[in-house]
Every structure is written in C-alpha cells, then in structure tokens.
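Colleague: Just the structure for this:
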Amino acid sequence: MSQSLPFVTPDPVTCQPLGDGTLLIDTGFVRPGFDGAYLLVEGGRAAFVDCGTAHSVPRLLATLAAQGLQPTDVEALILTHIHLDHAGGAGQLLQHLPHAQLLVHPRGARHMADPSKLWAGASAVYGEEVMRRDYGELLPIPAERIIEAGEGHRFSLAGRELHFLDTPGHARHHLSIHDISREQCFTGDTFGLSYREFDTPAGVFILPTTTPVQFDPRALHASIDRIMALQPRRLLLTHYGPVTAQPELTAQLHRLIDAMVTLAQDQAQLGGEERHMRLVQGLACLYRHALDQHGWHGDEVEFMRLLGNDIELNAQGLGIWLDQSPTH
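Modeller: Okay, here's the model as predicted:
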C-alpha cells in the first residue's frame, strides 16, 4: 500500500512544460535548477524518466496530477542510471504507481531489487545522517516489476517509441533514451552538465562529469558521439534541462574530457590528499578559464556555489580512474 504524501502544487519553478508532451520537473535536490526528472505524456498515458530522491516524490506526483492524470495512468519509470540523484526515489515512487514497471540497465537491475549495497557504499562516504537527510530511504522494488532494458530495448508509450542505447563512460550501467518522434534524447549524465546560471549570449556552457566510480574517457567520448549521430533536435539533461543539440557542445565536451584526463595524468605520481588537492585546484582553474572564454564573469563565491560540489566529485572520480588504470 502506498504511503500518504503531502501534495505539492507545481509552479514554474517546480515544473516546466517543454512542449511535445514533455515536462521538466525540478526534483528539489541540492538547489533549484540542479537536478531534473521528466514526465512524458502521450494519449492519456505517462512515463517518468529519472525520479530524483525519495524527497522528490511529492513533486513528481503533483506534476502528474496537474496534467489531469492519475497514478494508474503511469506505465513506466525509466532510469538513465542508478546513481541516487537519478534513482534514489524509485522505490517510493513505484509504491504510488500500481501499473508502472521500472526500466533500468541490466547492470543496475539487481541494485534496484536490493539497494542495500547502494546504501552501504554511499553511507560509507557521507554517513547515515547525511544520507537520510539528502536522499531519504531507499526502498527495494519487487523483481517482477523490473524490466532489464539494455541496448536496443524499445518501449512504446501510447505509440510514442522510445529506443534505449547503452552509453557508458560516466557509469557502466548508463542508458540514454531516444524519443524518436520528438527528435530528442534523454542523456542522464553522459552528455555532461549544463547549468542555466552559466548561459550567456554565446550560448550554453557544458562540462563532463567524472563522478565516482566508473569514469572511462574512451567510452565517454564514444557515447557522446553516438548520441549526436542520432541527430536529435535537443538533449534533455538531468543537470539541467533541455539544450539544443549543437556540434559546438560536442566539441566542448571532448576538449574538456581530454583536458581533465591530462590534468589527472600529470598528478599520477602523487597520492592521497596531495593528489586530490591538486586535482581540485586544477579543475577549478580549468573550468574558470573555460567560463571566462564563454563570457561568464561571475565572482568566485558564485562560481564555487554552482560548481564546488562538481569539482570535488570530479576530482574524486579522476583519482579513482587513476588508481584503477595504472597505464592510464
């Protein structure tokens, strides 16, 4: 039986209609405009792509209700990957969606049925108190409700065809979803991060994410190119929102991946805190220079407010990549 949740009225901050039966929902994780989920609506049926944390569930259900839809109208929750800012609320959400199946990469399916290892791994880093505060409780999902949606999987939402691509590089359990008739692709974290606060007359700024623990630069380069080969009209990022699919963004991502790898390799002989500190400092300089070139002139306080967490996580990811790849 589903638990009672407070009703949250969607507003322009929480929910942004994107047209073509697609809505962006701010999950409320970290800060406004940081973490998004998507609601697809077609012929009176619905599906979510990613769901944020357990604390995000009221926002998702409120957005559904605002479209005149019932929880019974939802056919699927599709996860790009199982990192907790994308999938942490899956168990709670599915308690409210009696007819919905969970579609997830085969490598991630067992962790959705039994999230204990996900919880233990994250808790070892952040601590139990922070985990419950930021993510809420992880609930297991019955195996019979889980569909392993690997490379080539197809899902039809009232005739709206979604094709699934295996796109590793950020994580080995990462999917991107091609919404064919809408000429758009849900890219999770594979196509990087693009925050609206960094938009300038030059366009959008985008950077890769090497968040621990499965960064693979060769695979990430290939996955980015594969997404663009679909010739989508727009890309729907979890962090954050829609961006127009332009070759300049692809080039920017490739350049930054290579620059981040070079930075990491230059610190390969170091270890421990000294290496991590130098990676943090190097990434901050790299991103600040790229933003200066992009025409963004915010101060250092704003820069760190927006990117401090990503710099820390990217430094951790590069360090783990160095440790796992002795020949780099």
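
Colleague: contacts and neighbour counts: CA atoms only from here.
Modeller: Noted.

Colleague: Strands along the stretch 51-200 of the chain, start to end?
Modeller: For the stretch 51-200 of the chain, the strands defined by DSSP state E, counting those that start in this stretch occupy 74-78, 101-104, 146-148, 154-157, 160-166, 175-179, 184-188.

Colleague: List the contacts of the fifth one.
Modeller: What that stands for is strand 160-166. By Cα atoms under 8 Å, 6 or more residues apart in numbering, the surrounding residues in contact with strand 160-166 are 42, 105, 149-156, 173-181.

Colleague: Can you tell me which of these are classed as buried?
Modeller: Among the contacts of strand 160-166, those classed as buried by 16 or more other Cα atoms under 10 Å are 105, 149, 150, 153, 155, 173, 174, 175, 176, 177, 178, 179.

Colleague: just curious, which of those is nearest to residue 10?
Modeller: residue 179 (24.5 Å; Cα to Cα).

Colleague: doesn't residue 185 make contact with that closest one?
Modeller: Yes: at 5.8 Å, residue 179 and residue 185 qualify as touching, with contact defined as Cα atoms under 8 Å.

Colleague: From the contact counts, what lies against whichever helix in the chain runs longest?
Modeller: When the chain is parsed with DSSP state H, its longest helix is helix 300-324. With contacts defined as 3 or more Cα pairs under 8 Å, 6 or more residues apart in numbering; DSSP states H and E, the packing partners of helix 300-324 are helix 247-266, helix 272-294.

Colleague: would a markdown table of these with distance to residue 116 and mean neighbour count be doable?
Modeller: Output for these, formatted as a markdown table (distance: least, Cα to Cα, whole Å; neighbours: other Cα atoms under 10 Å):
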| stretch | distance to residue 116 | mean neighbour count |
| --- | --- | --- |
| helix 247-266 | 32 | 17 |
| helix 272-294 | 28 | 16 |
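
Colleague: One more, so I can put them side by side:
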Amino acid sequence: MSASAPEWLETLGHGVHAIDTGFQRARFDAAYLVVDGGRAAFIDTGTRHALPRLIGALSAVGLGVDAVDWVIPTHVHLDHAGGVGPLMQALPHATLLVHPRGARHMIDPSALYQGALAVYGQAEMDRAYGELVGVDAARVRTSEDGMRVPLGGRQLELIDTPGHALHHHCIWDPVSQGWFTGDTFGLSYREFDTADGRAWIQPTTTPVQFQPAALRQSIERLLGRAPACMYLTHYGRVRDVPALGTQLLHLLDEVVALGRTLAPMADTAARHTALSEGLRQLYRRSLRAHGCALADAHIDELLALDVELNAQGMCVWLDREAR
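Modeller: Predicted structure coming up:
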C-alpha cells in the first residue's frame, strides 16, 4: 500500500485492511477489505455514505473494482449493510453473500428501511443512512452454517451466530486466525483503551432480536476456535481474546440481571428510563474497574447511542419473554 494511504484506512497484516466508514464519529464503524492473491472481499460496508471510502480502499491497495469476488455483511442492520446496494452496483463481478434470513432485505430493502425508521426517526434516517438500494437477486448467495468460500488462496468460513440478530453470521479467516464478528462479540471503542493498551468490551442488545442465551452460545462458539484476534465492526481488531471473552460474558450476565430486575415494571416508558440509567451505571462501574480515567460525562457521551438502543432492545426482549 502507498505510504500516503488515507488516515481512515489501516493495514492489519495478513491481507486484512480496516476501513473507518465515517459513520457517527471516527473509529466507530469499520468495514474490512480482505485481499489474497489479487482477489478481494468486503466484510461489512457501513452505510451508503461509506461508498467513496470503500472504493478508495481498493485503489489504495492497488486493486480495481473487478478484483472483488465477495461482499459479505455480517448481518443486515444498516450500520453494517446499508451500503451494500450502492457497493454492489460499483463492483461488476462481486457476489453478495448474506445470511439466509437477511437475503430478502438486501434484495428489497423497503421493510428494512421501515424497521430502522421506527427506531431512529426520519431526520436521523436522512442524515445517517440515506436511501437504500436493492441488489439483483441473481447476484445474491445465502450462507450456510460451516460453509467455506474461496478468496485467492484462502478459504473463508461462515457460521450462524444468532443472539444479536437472527440474520447474523460470523466469518473465520484461517490466515490471520481471526473472526469477523459484526456485533456478536460486542463493541469495543478505542477511546476506552487503557494506557497499556487493554481494551474494554460490552455486549450490544439493540432492537429487535436480542436473545441472551443464544448470544452466549454464539460467543462461546467463537471463543472455542481459540482465535488470535477478533475483527469488530465497532471498532477494529482486538487481541487478548480470552480476557475480553470473559469480560463480555460477565457484562452480558449483568445486563440480563438488570433486565430481569426491571421486568415487572408495567409502565413501559418508566422501564425504558430505568433500563437506560441502569446501563449507564453498569458501564461506568465496569469502565472504572477496567482502569478508564475518562470523566463520567465523557463516558456517557461516547455511549449515549448504545445506551438508548440497548435499552430499546432490552424492552423488546422483556416484552417478548412476557408473552
């Protein structure tokens, strides 16, 4: 790659490149470009606004749009897959490889848009996501648990990982011995790294398909491969995987306990408020124990979107359990 590579592109070795899609803030949302033998795959895409960076990443590593064989969203939430349609239009030879539960939403994204609109509102949809573009069904292939697909000289492996979303799969790279985890292995923002480089991680419970038991099983399945690293969409590559896995599962248990404590509240608005405050306090305590020195107000600012969406997702989960 050129010495003048853009600041939003990070080369991680083993042919893996992280692209900061520019969604929300710097180092919040990553897409990945994997290159092997002159062939390429994108894993996650960010929103449609990320398209210039995605195409620019190809140019930066010396490849053209005809070198891309695969576009693989980990799941079809818009911060991971909102850019799939425009990207596929720009890549003449790529195949979209998507979880079977998400394929119809990539072909016709109208229901996906309406679902996101209900969560975010029109102003935020216009600002952050924009118009969604469908993909020709003839260019769509669905994944199966344990399937392998070729990329140059390596074989990427896909496994079904429900818990965050029913339409979620994770991708194993045998060369770097790492998983592309989407949201299954949680969120780890670089602002919370300690001075000695230790990362902090949290589970995500966003609407509408959070299932804690399934998520725990998926996390444990990822850990069972003894990976050298995890490639998170939010954000970047993390190492020290066993320690992070322990922390993630512990926080998941605490989140579930918080939800069950507040489940009896009949007033849904009051329950949402209580969940939001409970999550803020839980995250602060965990970060203090981790060694984070940021002020509470700064922590709250960085986690504001997560607190809101996680509280919403927990409300949906609790209502589903009560039925």
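
Colleague: And the TM-score between them?
Modeller: After superposition, the two chains reach a TM-score (TM-score structural alignment, normalised by the length of structure 2) of 0.96; 319 aligned residues with a Cα RMSD of 1.4 Å.

Colleague: Of the helices and strands packed on helix 300-324 of structure 1, which is nearest residue 194 of structure 1?
Modeller: helix 247-266 (10.1 Å).

Colleague: Specify the local secondary structure of residue 12 of structure 1.
Modeller: With DSSP: H, G, I helix; E, B strand; the rest coil as the basis, residue 12 of structure 1 sits in coil.

Colleague: Next one: it from residue 24 of structure 1, what distance?
Modeller: According to Cα to Cα, to the nearest Å, residue 12 of structure 1 stands 10 Å off from residue 24 of structure 1.

Colleague: now do residue 224 of structure 1
Modeller: Residue 224 of structure 1 sits 22 Å away from residue 24 of structure 1 when distances are taken as Cα to Cα.

Colleague: before we move on, the earlier item: what about residue 12 and residue 24 of structure 1, which has more around it?
Modeller: residue 24 (27 against 9; other Cα atoms under 10 Å).

Colleague: would a markdown table of the strands of the stretch 51-200 of structure 1 with distance to residue 240 of structure 1 be doable?
Modeller: Formatted as a markdown table, the strands of the stretch 51-200 of structure 1 follow (distance: least, Cα to Cα, whole Å):
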| stretch | distance to residue 240 of structure 1 |
| --- | --- |
| strand 74-78 | 17 |
| strand 101-104 | 21 |
| strand 146-148 | 26 |
| strand 154-157 | 24 |
| strand 160-166 | 20 |
| strand 175-179 | 15 |
| strand 184-188 | 9 |
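
Colleague: Which one, of those strands, ends up nearest to residue 35 of structure 1?
Modeller: Comparison of these against residue 35 of structure 1 by Cα to Cα identifies strand 184-188 as nearest, at 10.2 Å.

Colleague: buried sites along the helix or strand that that closest one is followed by?
Modeller: Sequence-wise, the next helix or strand downstream of strand 184-188 of structure 1 (DSSP states H and E) is helix 217-229. For helix 217-229 of structure 1, the neighbour count (16+ other Cα under 10 Å) marks 217, 219, 220, 221, 223, 224, 225, 227, 228 as buried.

Colleague: according to the alignment, the very next helix or strand once past helix 217-229 of structure 1 goes to what range in structure 2?
Modeller: Sequence-wise, the next helix or strand downstream of helix 217-229 of structure 1 (DSSP H and E) is strand 234-237. Mapping strand 234-237 of structure 1 onto structure 2 (TM-score structural alignment) gives residues 229-232.

Colleague: residues in structure 1 matched by stretch 53-64 of structure 2, start to end?
Modeller: Per TM-score structural alignment, the counterpart of stretch 53-64 of structure 2 in structure 1 is residues 59-70.

Colleague: Would you mind confirming that residue 86 of structure 1 makes contact with residue 54?
Modeller: No: with contact defined as Cα under 8 Å, residue 86 of structure 1 does not reach residue 54; the gap is 10.2 Å.

Colleague: mean distance, the helix or strand containing residue 237 of structure 2 to its aligned residues in structure 1?
Modeller: For residue 237 of structure 2, the element it lies in under DSSP H and E is strand 236-238. Strand 236-238 of structure 2, aligned to structure 1 and superposed, deviates on average by 0.4 Å (mean Cα distance after the TM-score superposition for structure 1).

Colleague: ditto for stretch 268-276 of structure 2
Modeller: Stretch 268-276 of structure 2 sits 0.6 Å off on average (mean Cα distance after the TM-score superposition for structure 1).

Colleague: hmm, what's the outermost residue in structure 1?
Modeller: residue 269 (31.7 Å; Cα atoms, centre = their mean).

Colleague: so how far is residue 275 of structure 1 from that one?
Modeller: Counting by Cα to Cα, the gap from residue 269 of structure 1 to residue 275 of structure 1 is 8 Å.

Colleague: Residue 244 of structure 1 now?
Modeller: 36 Å.

Colleague: which stretches of the stretch 1-150 of structure 2 form helices?
Modeller: Under the criterion DSSP state H, counting those that start in this stretch, the stretch 1-150 of structure 2 contains helices at 51-60, 78-81, 84-90, 103-107, 110-120, 122-124.
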